[in-house]
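**Student:** no sequence on hand, only this structure:
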């Protein structure tokens, strides 16, 4: 997992899907051809020949190699049920917020005399809608994984460590050595 926060946001939105993704290679390829309005664009997207795409659509080819199968699944997920995905994102960004579950190393910067030793923690914290909106907006605008991690760390610092800014004012949180990040809506 190269992008734990970004992938977590994507998985959370995929959890809102109301219908299952197409399973077979033929069904996935047909869906992509329909979405991209042609076999040429689909072939370009997947890095295969137009004839290969046509063979999958007709059912002549059934079992793609692993790399192609993963690309097809990723591209189908990216385009599947855009209205459902947008509705879930809007609900999280305006009313519900999200739940961030992370296992990572957290360290602190604070006033002299306090402990700032980093240690691995398991944290499950609800983040309000404004933090959900910041994360989803940054993801849509092409933020890097480091930027998403910084936003997540700021949200955890405010809501978990500073208790919605009612204590530990000025406490800075470092979010490193991420083992896992799960996002729930």
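**Tutor:** Sure thing, it's come through. The model shown is predicted, which means the values in this text are computed figures rather than measured ones.

**Student:** only C-alpha atoms from now on, for both contacts and neighbour counts.
**Tutor:** OK.

**Student:** farthest residue from the center of the protein?
**Tutor:** What lies farthest from the middle of the chain is residue 113; by Cα atoms, centre = their mean that is 37.8 Å.

**Student:** beyond whichever strand or helix holds residue 88, next helix or strand please.
**Tutor:** In the assignment (DSSP states H and E), residue 88 maps to helix 82-91. Where DSSP H and E defines the elements, the next helix or strand beyond helix 82-91 is strand 98-109.

**Student:** need the strands for this structure, in chain order.
**Tutor:** Applying DSSP state E to the chain gives strands spanning 98-109, 119-127, 172-184.

**Student:** among these, which comes closest to residue 78?
**Tutor:** With Cα to Cα, the closest approach to residue 78 among the strands of the chain belongs to strand 172-184: 17.2 Å.

**Student:** could you say what helices and strands the longest helix belonging to the chain packs with?
**Tutor:** Criterion DSSP state H: the longest helix present in the chain is helix 66-79. Other elements packing on helix 66-79 under the criterion 3 or more Cα pairs under 8 Å, 6 or more residues apart in numbering; DSSP states H and E are helix 25-36, helix 39-46.

**Student:** let's go with 10 Å and repeat that
**Tutor:** Under the contact definition 3 or more Cα pairs under 10 Å, 6 or more residues apart in numbering; DSSP states H and E, helix 66-79 sits against helix 4-14, helix 25-36, helix 39-46.

**Student:** count of neighbours near residue 34?
**Tutor:** For residue 34, the count of nearby residues is 12 (other Cα atoms under 10 Å).

**Student:** that one contacts residue 42, correct?
**Tutor:** Yes. Counting by Cα atoms under 10 Å, residue 42 is a contact partner of residue 34 at 9.1 Å.

**Student:** check it against this one:
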């Protein structure tokens, strides 16, 4: 994904009510239960079916570093789907999201104003309709640039245009993102 998409995913994962399974065997058993067979798990992780069976039976306990990361990512991507959906729904309807970012912001405005881009560190609460747009775009498979554009629109609306009270017609550019973190 990208920095914005990953940030949204990390924010949703903070809503988990239980930690993911710790051991490789427990993680493998969870994946087999979710995906239905050891063959599909093996295909998803890029290992043999027999290797998956050995992890399920706890005959192998410590995976290689690369497999351990793929295994954890696969489990994390499927862990508590109803809790994820509930967190997204709540952010999109009632609470909104908080964005903490350090990036270069520039804008186009009326002649005579300063539109030079500069690095700013912003922590802004976006209302639910902006959160809904972000989550809907992410669910629809939007590109990283599209997610950045939606984020820029939200930041422009809440920070630069102050919720519509000033700087009408200001278009915000959100580039050179150093970090972005979301909180639900």
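**Tutor:** Yes, it's here. Owing to the predicted nature of the structure, the values given are computational and were not obtained by experimental measurement.

**Student:** TM-score for this pair?
**Tutor:** The TM-score (TM-score structural alignment, normalised by the length of the second structure) is 0.97; 184 aligned residues with a Cα RMSD of 0.9 Å.

**Student:** returning to that earlier point: what does the longest helix of the first structure contact?
**Tutor:** For helix 66-79 of the first structure, contacts defined as Cα atoms under 10 Å, 6 or more residues apart in numbering pick out 10-11, 14, 17, 21-25, 28-29, 31-32, 35-36, 42, 45-48, 63-64, 80, 85.

**Student:** again, only using 7 Å
**Tutor:** Applying Cα atoms under 7 Å, 6 or more residues apart in numbering, the contact partners of helix 66-79 of the first structure are 28, 32, 46.

**Student:** that one vs the second structure - mean distance after superposition?
**Tutor:** Aligned to the second structure and superposed, helix 66-79 of the first structure gives a mean residue distance of 1.3 Å (mean Cα distance after the TM-score superposition for the first structure).

**Student:** can you give me the buried ones in that helix?
**Tutor:** Within helix 66-79 of the first structure, the residues that count as buried by 16 or more other Cα atoms under 10 Å are 69, 72, 73, 75, 76, 77.

**Student:** before we move on, what about stretch 20-32 of the second structure?
**Tutor:** Neighbour-count burial for stretch 20-32 of the second structure [16+ other Cα under 10 Å]: 20, 21, 23, 24, 25, 26, 27, 28, 29, 30, 31, 32.

**Student:** what's the closest of these to residue 157 of the second structure?
**Tutor:** Once Cα to Cα is applied, the member of the buried residues of stretch 20-32 of the second structure that ends up nearest residue 157 of the second structure is residue 20, at 37.1 Å.

**Student:** mind listing what the closest one touches?
**Tutor:** By Cα under 7 Å, 6+ apart, the neighbours of residue 20 of the second structure are 76, 79.

**Student:** dump the helices and strands packed on helix 66-79 of the first structure into CSV; add distance to residue 52 of the first structure as well.
**Tutor:** Shown next, in CSV, are these (distance: least, Cα to Cα, whole Å):
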stretch, distance to residue 52 of the first structure
helix 4-14, 28
helix 25-36, 10
helix 39-46, 8
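
**Student:** tell me which of those lies nearest to residue 56 of the first structure.
**Tutor:** So among those, helix 25-36 is nearest, using Cα to Cα, at 5.2 Å.

**Student:** now do that closest one: distance to the chain's middle.
**Tutor:** Going by Cα atoms, centre = their mean, to the nearest Å, the spacing between the C-alpha centre of helix 25-36 of the first structure and its chain's C-alpha centre is 23 Å.

**Student:** mean shift between that helix and the second structure?
**Tutor:** Mean for helix 25-36 of the first structure is 0.7 Å (mean Cα distance after the TM-score superposition for the first structure).

**Student:** neighbours of residue 99 of the second structure, how many?
**Tutor:** When neighbours are counted by other Cα under 10 Å, residue 99 of the second structure comes out with 21.

**Student:** just residue 8 of the second structure next, same as before
**Tutor:** By other Cα under 10 Å, 24 other residues sit near residue 8 of the second structure.

**Student:** residue 183 is in contact with that one, correct?
**Tutor:** No. Look at residue 8 of the second structure against residue 183 with Cα atoms under 7 Å: they stay out of range, at 8.2 Å.

**Student:** anything in contact with each of the two?
**Tutor:** Residues touching both residue 8 of the second structure and residue 183 (Cα under 7 Å, 6+ apart): there are none.

**Student:** neighbours around the closest residue to residue 40 of the first structure other than its chain neighbours, how many?
**Tutor:** Excluding its sequence neighbours, the residue lying closest to residue 40 of the first structure (Cα to Cα, 6 or more residues apart in numbering) is residue 50, at 5.4 Å. Per other Cα under 10 Å, the neighbour tally for residue 50 of the first structure reads 16.
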